[in-house]
Every structure is written in C-alpha cells, then in structure tokens.
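Colleague: no sequence on this one, just coordinates:
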C-alpha cells in the first residue's frame, strides 16, 4: 500500500505562461473518468475514505494516519492518503467500515434501501465493470460524483519552480459544493474538508 501526498495548484493562463518561461516541458497528458461511491448517509466520506472507480479500476483512498492534523502551514497545502488498489482488499475494507458503522448504531432500514434503488435507477456506471457492481448494491452504495479530468505532467531541468502558499480546492471539493451541497456541508462539519 502506498501513501499519496498531493498538492494542488491553480493552473491558469498565467501559470502556463510562467511554466513556458522557465523552460518546463510537458512530458505527458492524459484524460480519465472517475466515479465516487458512498452510502446515502455518507458512511465512507464522513470518515475520510474515498471509494473511486477510475476507468474500470477500483481504489480506496484512506487517511494516512487516522485523526492526524497538519502540524504546520505547509502541511495544510497537501493531502495524504493511503491507497488500496487491490479489488479484494478494497471490497474487504469498505465492508469493514460499513459493518463497523452499523455496529455503532446506524440503521440500514428499508426506506434507505428504497432511496438507494431510486438513485441507482438514474445513475450510469459505464466506467465500472458490470461484474463489480453487485457488491455496491449489496452494501447500498451509490455513485455520488462523476467527472472527467485532464492531467498534464511537466518536467523542469533546474531547481527553479512555481510556488503557491494558498490552499487550492480539489475537484471533489468543487464538485460537492456545486452539485451536492448537503454532502459538502456534512463533510465540513466533520472536519473532513
């Protein structure tokens, strides 16, 4: 299992010009589609676990250290997650988290099942293999976010670079604010975002 440390940057026309000016070269560009899944009461994301299907491959992003908070301002600019990419391990960990939540007193009643079924009727899960969907149904999981991303990688021959001391919202933060404000508000209240 790896730990991903990620820092986001605003990449507008000005930054693109600065990259060109300092001699950065684009070494790759790719596009991908992501779908994120959770229960209707956000069992995973309210614990800072993010279940993603990217181009048919499953991944669970878990807090690198449960309950840890950044110790300095620079650390607040980065996110740190362990990544589980083995499909059986992803399934096992998701089931464990939901079972643990259920044991804590949350109910998984029939009205929740009916709500889940209604949401599921309207969702399109093309990027995830059909064989992989049954476990989602069994756990009352639905797709709550879906978007395409274009990512470019640059290389710079020297040590000079770009800096940004401001925390930049990620694509998920922006998506939730715009399209799932209730979910976003709950994540803010839980100090996940």
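Modeller: Looks like it came in fine. Model, not experiment: these values are computed from the prediction.
Colleague: every contact and neighbour count from this point should use C-alpha atoms.
Modeller: Fine.
Colleague: which residues touch residue 24?
Modeller: By C-alpha atoms under 8 Å, 6 or more residues apart in numbering, the contact list for residue 24 reads 154-157.
Colleague: ok, the residue nearest the centre of the chain to residue 148 distance?
Modeller: Residue closest to the average C-alpha location in the chain (C-alpha atoms, centre = their mean): residue 50, at 4.8 Å. Residue 50 is 17 Å from residue 148, where distance means C-alpha to C-alpha, to the nearest Å.
Colleague: what about versus this one:
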C-alpha cells in the first residue's frame, strides 16, 4: 500500500518544453478508460472514498487526513493525499467498513458524457464491470448497489524527473479527457508511513522549476466531469468540503 501525494496544475502550450528544460524524461503515452462507483446516496464519495476500475484494474483511494483539516502551508493545501489500495480483498474490506449497514438501496444510474441518463440494470453499468473484471466482483458491486456514476477516457503523456541525492522520482502526467478538459498532475508516491512532508516539498520544488506560481487549487477531471454531468452530486461534494 502506498500514499499518493499530488498537485494539479493548468497545462500551458509550453509545458513540454519546460519539462524537457528541467530534465524530465518522457516515459510514454497511453489511453485508458476510468469508471467510478458509488451508491445512490453517495455513501463513498461523501466520505472522500473513490472506487475506480481502470481497464480491468481496481483501486480505492482513501483520505489520509480529512479535507476539513487546516493546512500548515499554502503548498500543503495545493496537494491531495490518498492511500491507494489495489488488491480486491482489501478494497472490499475497506468499503464494507465505510458502508456498514448501507447495503439495500434502489439501483441508481450512470450518466454518459453527453449527460443523458442510462438506467442501470444488471446488464448495464454493473454488468459492464463484469467485462472489465470478473463475475464475483460484479456480484459484490450489485449486492452493495454500487453503480457507475462517472465514466470517461483519458489520453495521458507521462514524464519522470529525478533529483540528485533523492531516492525515487517525481512523476508528471499531462491528461486530456474525452470531455474536453486538460490538466497536469505532479505526483510522488510514498510508502505507507513514509515522509509525506518530504514528498510535498519535492512537488513544490518541481512546481517552482516549471514556473507554476498560482496558489489557487486547480480542478481535477472529476470536478469538471461532475459539474457538467451530475451537478447535484457535485454540489453535495462541495457542501461536504470534499471537492
């Protein structure tokens, strides 16, 4: 298990040149589809839990600290920090704790990118997860009435940046979502229990090298997707100080 420490930024037309100038190495490009799951009452996301299936691989992001906790610095406030759980049994155990007593609801729906409702059935959004994983996971989702609330495809170009005398690398991803939003991410992975503050400092140094002077939080893909496709869900996450 690891902790993902990340800062988002606005991509400008010169970002590729800037990355090359600071010594970042392009490590590849890929295209992938993400599906995010929650209950109709948003039992997971309103607790800042994000269950995702990316091309058949499951991941649960859990908050390291509550979003309502005050930050000690502006740089810290610009970074998100999530534990990443990637094994299915651990994911299921963590969600069972988060959803204790919340197993029976009407089946919800998932919005496509055009904003139209697709009524969820056993062969739609939960069923599509069976194609991406296996029947047991699809059954587990159905039992907890976890259905897809967001689905989009991303074109990603990734870079790696090493620092002299510092173990590990800083990763920079440039993402173009299929609903027309582009955003950059500076990320450092920390072993569970590792030095998160040091990771934040590395991210801040990288941001300075790239000339990212803005002290304002930059919206992620999920923020923009929900604003356009599910404003009610977005408003509830705003009210809960999750987004």
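Modeller: Received, thanks. Bear in mind the structure is a predicted one, so any value in this text is a computation, not a measurement.
Colleague: and the TM-score between them?
Modeller: The TM-score (TM-score structural alignment, normalised by the length of the first structure) is 0.83; 185 aligned residues with a C-alpha RMSD of 2.6 Å.
Colleague: for the second structure, what's the longest strand?
Modeller: In the second structure, taking DSSP state E as the definition, the longest strand is strand 147-163.
Colleague: now name the helix or strand holding the closest residue to residue 85 of the first structure other than its chain neighbours.
Modeller: In this structure, residue 85 of the first structure finds its nearest non-sequential neighbour in residue 59, 4.7 Å apart by C-alpha to C-alpha, 6 or more residues apart in numbering. Residue 59 of the first structure is part of strand 57-63, with elements assigned from DSSP states H and E.
Colleague: give me the mean distance between that strand and the second structure.
Modeller: Aligned to the second structure and superposed, strand 57-63 of the first structure gives a mean residue distance of 0.7 Å (mean C-alpha distance after the TM-score superposition for the first structure).
Colleague: tell me what that strand is packed against?
Modeller: strand 50-54, strand 78-84, helix 87-103 (3 or more C-alpha pairs under 8 Å, 6 or more residues apart in numbering; DSSP states H and E).
Colleague: in the second structure, what stretch matches the shortest one?
Modeller: The alignment of strand 50-54 of the first structure onto the second structure (TM-score structural alignment) spans residues 50-54.
Colleague: mean shift between the matching stretch and the first structure?
Modeller: Mean deviation for stretch 50-54 of the second structure: 0.7 Å (mean C-alpha distance after the TM-score superposition for the first structure).
Colleague: wait, residue 146 of the first structure sits on residue 36?
Modeller: Yes - the criterion here is C-alpha atoms under 8 Å, and residue 146 of the first structure meets it with residue 36 at 6.4 Å.
Colleague: next one: the lengthiest helix in the second structure to chain centre, how far?
Modeller: The residue-count maximum for a helix in the second structure (DSSP state H) belongs to helix 196-209. Offset of helix 196-209 of the second structure from its chain centre (C-alpha atoms, centre = their mean, to the nearest Å): 19 Å.
Colleague: what are the buried residues along it?
Modeller: By neighbour count on 16 or more other C-alpha atoms under 10 Å, the buried set for helix 196-209 of the second structure is 196, 199-200, 202-204, 206-207.
Colleague: in the first structure, what range does the helix or strand just after it match?
Modeller: As assigned by DSSP H and E, the chain's next helix or strand after helix 196-209 of the second structure is helix 221-229. The aligned range for helix 221-229 of the second structure in the first structure is 171-179, by TM-score structural alignment.
Colleague: how big's the offset between that stretch and the second structure?
Modeller: Mean for stretch 171-179 of the first structure is 0.8 Å (mean C-alpha distance after the TM-score superposition for the first structure).
Colleague: residues making contact with that stretch?
Modeller: Under C-alpha under 8 Å, 6+ apart, the answer for stretch 171-179 of the first structure is 145, 183-184, 193.
Colleague: let's see that with 6 Å instead.
Modeller: Outside stretch 171-179 of the first structure, the residues that touch it by C-alpha atoms under 6 Å, 6 or more residues apart in numbering are residue 184.
Colleague: how about it: buried residues?
Modeller: Neighbour-count burial for stretch 171-179 of the first structure flags 175-176 (criterion: 16+ other C-alpha under 10 Å).
Colleague: same check on stretch 36-47 of the second structure?
Modeller: 36-40, 42-47.
Colleague: just to be sure, which of those are found in strands?
Modeller: Filtering the buried residues of stretch 36-47 of the second structure for strands - DSSP E - leaves 36-38.
Colleague: closest to residue 18 of the second structure out of these?
Modeller: Of all these, residue 18 of the second structure sits closest to residue 36, with 32.6 Å by C-alpha to C-alpha.
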